[in-house]
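1. Any chance you could fold what I've pasted below:
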Amino acid sequence: MTALTHRDILAIRRDRGSSVLLFLTDRCPVGCAHCSVDSRPDSPRITDFALLESLVDELASMPELTMVGISGGEPFVERRGLTLAVRRLSEAGKRVVIYTSGFWAASPRAPEWIDRLLPLTTAVYLSTDAHHVNGQGPERFVNAARVIAGTGVPIVVQCIDEGDNLAATRASLTEALGPGWPERAELIPTHGLPHGRGSAHYAWQRRTAGRDFGPCDVVDATVVRYDGRVTACCNESVIMGAGPAALRRDATDGPAVGRAVREFHDDDFFRAIGSVGPGALTALPLHRDLADREFSSICGLCWAMTKRRTGGNRHDALLAALAGLTE
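-> Down below sits the predicted model:
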């Protein structure tokens, strides 16, 4: 299957309904102080493998899905679950993208099950920064980069742009892959999120008037958690239960997961949030009072609007027309 670049992945995610994110576990052994989902070594993990198998099979059977991302927590702590998901999704022709800290690369050689799994993916996002290095040391990132590159799978390195993080990451990539590393890996600067443990380290930089928010870039792909929870976006707080209940569905089997995914993808309100953005919706009578109100993030404005929705009606002719302006 054709390898994917970061730009390719973003384009698929922005093609509404073409992808989902499988949130495979809450657990992570690294314990970074800035974790946006508060993942810990003792956090919940998969217990109902029959449910996981059912929801993975459902995602594999959905013809409109061309890509499935797999994250957590740290997905590599779930050997059984990750193996099941990657194999079945790749066999169904889905592009599989894994998000990892590389904690599994304690030595230059990866465990055999990982060596077998990586070639079934189309890209691996490898995260690092000072917090990751403090939690697991710099050598695991170097080992992970070498292992992934050795399979020919593209690497997208995500690194928080603060202090000397980017310079240190470039040095580690040079150590791992040589001076020509940009031909084998992309380095994407990111920013810390004030969610989970990250709320103690980061804050939204400024408040913005509702009318000034543009399109949301994370609402076009839903998130499916290992326990059947489906969310309209990848906001970590929403996944963990915060925010309006209308942003979540709790499914008990694969078919219910599929219905929830399609409901979110087809919802005209969320389509409009992702296309013209919530700022444009403040021109509507229902939300006009939010135009001048200031919010710390686009999520705050979206939550305020979501709470005003009544009746669970997913279809609205005006919102559909607005969404269609840019789709």
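2. Please count neighbours and contacts with C-alpha atoms only from this point.
-> Fine.
3. Quick check: chain neighbours aside, which residue is closest to R229?
-> D250 (4.4 Å; C-alpha to C-alpha, 6 or more residues apart in numbering).
4. what's the spacing between the one you found and V223?
-> Counting by C-alpha to C-alpha, to the nearest Å, the gap from D250 to V223 is 12 Å.
5. Counting neighbours, go ahead and name the busier of those two.
-> V223 (28 against 15; other C-alpha atoms under 10 Å).
6. Which strand or helix spans the more buried one?
-> Assessed by DSSP states H and E, V223 sits inside strand 222-225.
7. For that strand, name the packing helices and strands.
-> Identification of packing neighbours for strand 222-225 by 3 or more C-alpha pairs under 8 Å, 6 or more residues apart in numbering; DSSP states H and E yields strand 19-23, strand 229-231, helix 254-266.
8. moving C-terminal of the longest one, what's the next helix or strand?
-> Meaning helix 254-266. Helix 254-266 is succeeded, C-terminally, by helix 268-275 (DSSP H and E).
9. let's see this one next to it:
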Amino acid sequence: MTTPRWSVGINFDSKCNARCAHCCVSSSPDATANLDDQLVDRIVDQLLDCPEVREIGLTGGEPLIRRRRTVQLIGRITAAGRGVSCVTNGFWGVTQRAADRVLSELEESGLRELTVSFDDFHSQYISVDRIRNILEAARDRRIRIVVNVCVSTTKDASGLLQELGASLDGIQVTKFPVVPAGEARHLEDSEFRRRPITEGMLYCPGTQVIFHNDGFVYPCCSPSIFDTDMTLGRVDEDVRELVGRVERNALLGILRREGFRWFLDAIRSAAPDSPAATVTEVVSPCELCSIIFRDRTAVEAIRPLVDEYLARNRATT
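-> Down below sits the predicted model:
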């Protein structure tokens, strides 16, 4: 019996009611990138045919703009015995009663975890009251709520969290730094909370295959990778083949075994003047990954070292 081990995300639509300056996937009311419903249905069907898939995450854009469609997808996934998560900005929490109505639909469809993105950037479009309504309504529901807070140098969301007060009791709040991806590339450079690269930043936090609304499949859920050529293929290819490429990709294999240190050392040797060779500070391991793999000249320069590494490891296994 195969043990379920894959976590897969589907970013099926870029449309969002908000236009946040830090949006790492450039979502907005007039964004048009999307995966059509028929294609998403096929992707979900193929994922559910894979016993290795343990969880499917739905994100955007704002998935609950199309609430009926999202609830339908959640129901199909949970009916097949798989876990499902969803990300939202909470625009629908107009009143506590309205929030409870949406949470009831999500709960009945089988959803057990809902991530609410809220911070100083979102608060220009979504009021604190709407998020509070959701948190309070969730106390009567079995859905686990996680609040994701994106922070920059001048926007740490401390005031918003204080306003939410006791409604956050028992709620997991995760803070993470803004990364220079998507719309956030236009922020002042001083907004990014970069730190010197430490040993702990030299390892990938993990992979989650993402079917993205730009038509490509990526080996990671970090928006930083969407700016690189590190794709597994097109979204309309066979799902099992796409996910299997995570295991067979040479660069990802080296990354899993050696971490980013191997790539930095190789690039500093083969392309010492490249951006990846000279980087000393990053926001996170995900930004470091992006800097390395979007540097096409550097990646091409280390190809002989990659081939040598693979040949050496084949000889010893």
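10. coming back round to it: quick one: common contacting residues for D250 and V223 of structure 1?
-> V230 (C-alpha atoms under 8 Å, 6 or more residues apart in numbering).
11. What is the three-state secondary structure of the residue nearest in space to the middle of structure 2?
-> The centroid of structure 2 falls nearest to C221 when counting by C-alpha atoms, centre = their mean (3.4 Å). Secondary structure, DSSP: H, G, I helix; E, B strand; the rest coil: C221 of structure 2 is coil.
12. Show me what it aligns to in structure 1.
-> Following TM-score structural alignment, the counterpart assigned to C221 of structure 2 within structure 1 is C234.
13. Verify the stated contact: that match with R225.
-> No - C234 of structure 1 is beyond contact range of R225, at 10.4 Å (criterion: C-alpha atoms under 8 Å).
14. and the residue nearest to R229 of structure 1, what pairs with it in structure 2?
-> In structure 2, D250 of structure 1 lines up with R234, judged by TM-score structural alignment.
15. where's the counterpart of L118 of structure 1 in structure 2, which helix or strand?
-> Mapped onto structure 2 by TM-score structural alignment, L118 of structure 1 lines up with E107. E107 of structure 2 is part of helix 96-109, with elements assigned from DSSP H and E.
16. Report the contact partners of whatever residue of structure 1 lines up with R185 of structure 2.
-> Matched by TM-score structural alignment, R185 of structure 2 corresponds to S199 in structure 1. Residues counted as contacts of S199 of structure 1 (C-alpha under 8 Å, 6+ apart) are 34, 36, 193.
17. Can you tell me which of the residues you listed comes closest to L290 of structure 1?
-> For the contacts of S199 of structure 1, the minimum distance to L290 of structure 1 (C-alpha to C-alpha) is 24.0 Å, reached by L193.
18. mind listing the helices for structure 2?
-> Here structure 2 has its helices, by DSSP state H, at 37-48, 67-79, 96-109, 128-137, 158-164, 239-248, 250-258, 260-270, 275-278, 285-293, 296-301, 303-315.
19. Check which helices and strands the shortest one sits against.
-> Packing partners of helix 275-278 of structure 2 (3+ C-alpha pairs under 8 Å, 6+ apart): helix 260-270, helix 285-293.
20. one more time with 10 Å
-> In this structure, helix 275-278 of structure 2 packs against helix 260-270, helix 285-293, helix 296-301, with contacts taken as 3 or more C-alpha pairs under 10 Å, 6 or more residues apart in numbering; DSSP states H and E.
21. before we move on, what about the last one?
-> In terms of contact count using 3+ C-alpha pairs under 10 Å, 6+ apart, helix 303-315 of structure 2 is assigned the packing partners helix 250-258, helix 260-270.
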